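> any chance you could fold what I've pasted below:
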Amino acid sequence: MLFAQPAVTDERKAFYERIDRDSLTPLWEVLGNLVPPRPATPCVPALWRYEQMRPYLMEAGRLISAREAERRVLVLENPGLRGASSITHSLYAGLQLIL
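Down below sits the predicted model:
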């Protein structure tokens, strides 16, 4: 869905300037940026099989003690979001070793 942006009249511009002083903005001016015509995400499908991850988890347990790390967790990172420590823009997941 494409959103037509209403014409900016002098009266509207003055209104936008007034509401801007109170940290407000009209949705109809920015909706096209917030709701793209089609989904766009850097996230890619990913699958972490426990039987493949468990050896890493156990090795992490040998390499770092519970005293050294508050939480011994291997974070599941979406390949499209490397460095973000998340599987999507709004979800975090990890495998925690508790011994």
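> going forward, measure contacts and count neighbours with C-alpha atoms only.
Noted.
> can you classify residue 74 as helix, strand or coil?
What DSSP: H, G, I helix; E, B strand; the rest coil gives for residue 74 is strand.
> that one - how many residues pack around it?
16 (other C-alpha atoms under 10 Å).
> could you point out which element follows the helix or strand hosting residue 29?
Residue 29 belongs to helix 27-34 when assigned by DSSP states H and E. Where DSSP H and E defines the elements, the next helix or strand beyond helix 27-34 is helix 50-63.
> list the buried ones in that following helix?
57, 60, 61 (16 or more other C-alpha atoms under 10 Å).
> same question, stretch 13-22
residue 16.
> who does the helix holding residue 29 touch, helix- and strand-wise?
Counting contacts by 3 or more C-alpha pairs under 8 Å, 6 or more residues apart in numbering; DSSP states H and E, helix 27-34 packs against no other helix or strand.
> and the angle for the host helix or strand of residue 12 with helix 27-34?
Following DSSP H and E, one finds residue 12 within helix 10-20. Orientation check (axes from the mean of the first three to the mean of the last three C-alpha atoms, to 10 degrees): helix 10-20 against helix 27-34 gives 70 degrees.
> ok, the nearest residue to residue 96 once chain neighbours are set aside - contacts?
Excluding its sequence neighbours, the residue lying closest to residue 96 (C-alpha to C-alpha, 6 or more residues apart in numbering) is residue 73, at 4.2 Å. The neighbours of residue 73, taking C-alpha atoms under 8 Å, 6 or more residues apart in numbering as the test, are 57, 94, 95, 96, 97.
> to compare with the earlier structure, here is another sequence to fold:
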Amino acid sequence: MTPKALSVYKEQKDQENKSRLALADMSAWMNGVYVLRAIGCAMDKNATYPNSNVFFNDEPELTEEEKEEIIKENTQIAASNFAAWAEVANKSKK
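Here you go, the predicted structure:
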């Protein structure tokens, strides 16, 4: 493989790393909120620790139509990503 062809994989890996770091950052922030609430409970008798999840509510499950729509959208995204990859791969062979 040529370096140009490998750059597609590098860009994908960079994007995955950015997503992973963003998730870790959000997780750390959410953990900090819980710690802050716990410390607040220890310091103030009027403060209460949450009884349930603060950030994610129990949302109703998706209907079959909503699931199908999401699958359709994801399939279209995957197809366009593959088309872009194939275009780069085909150009590098010329």
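> overlay the chains and give the TM-score.
The TM-score (TM-score structural alignment, normalised by the length of structure 2) is 0.25; 39 aligned residues with a C-alpha RMSD of 3.8 Å.
> make a markdown table from the contacts of residue 73 of structure 1 and add distance to residue 10 of structure 1 and secondary structure to it.
Shown next, in a markdown table, are those (distance: C-alpha to C-alpha, whole Å; DSSP: H, G, I helix; E, B strand; the rest coil):
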| residue | distance to residue 10 of structure 1 | secondary structure |
| --- | --- | --- |
| 57 | 62 | helix |
| 94 | 53 | strand |
| 95 | 57 | strand |
| 96 | 58 | strand |
| 97 | 62 | coil |
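> just put those in JSON lines and tack on distance to residue 17 of structure 1.
Output for the contacts of residue 73 of structure 1, formatted as JSON lines (distance: C-alpha to C-alpha, whole Å):
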{"residue": "57", "distance to residue 17 of structure 1": "55"}
{"residue": "94", "distance to residue 17 of structure 1": "45"}
{"residue": "95", "distance to residue 17 of structure 1": "49"}
{"residue": "96", "distance to residue 17 of structure 1": "50"}
{"residue": "97", "distance to residue 17 of structure 1": "54"}
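> mind checking how far residue 89 of structure 2 is from residue 4 of structure 2?
According to C-alpha to C-alpha, to the nearest Å, residue 89 of structure 2 stands 9 Å off from residue 4 of structure 2.
> more neighbours, the two?
Applying other C-alpha under 10 Å to residue 89 of structure 2 and residue 4 shows that residue 89 carries more neighbours, namely 17 against 13.
> just give the nearest non-adjacent residue to the more buried one, would you?
residue 5 (6.1 Å).
> now find how far off-centre the helix or strand encompassing the one you found is within its chain.
Using DSSP H and E, the element containing residue 5 of structure 2 is helix 3-43. Relative to its parent chain, helix 3-43 of structure 2 has a centroid offset of 9 Å by C-alpha atoms, centre = their mean, to the nearest Å.
> what angle sits between the helix or strand just after that helix and helix 3-43?
Remark: after helix 3-43 of structure 2, the chain's next helix or strand is helix 64-93, criterion DSSP H and E. For helix 64-93 of structure 2 against helix 3-43, the angle by the same axes, to 10 degrees is 140 degrees.
> done for today, thanks.
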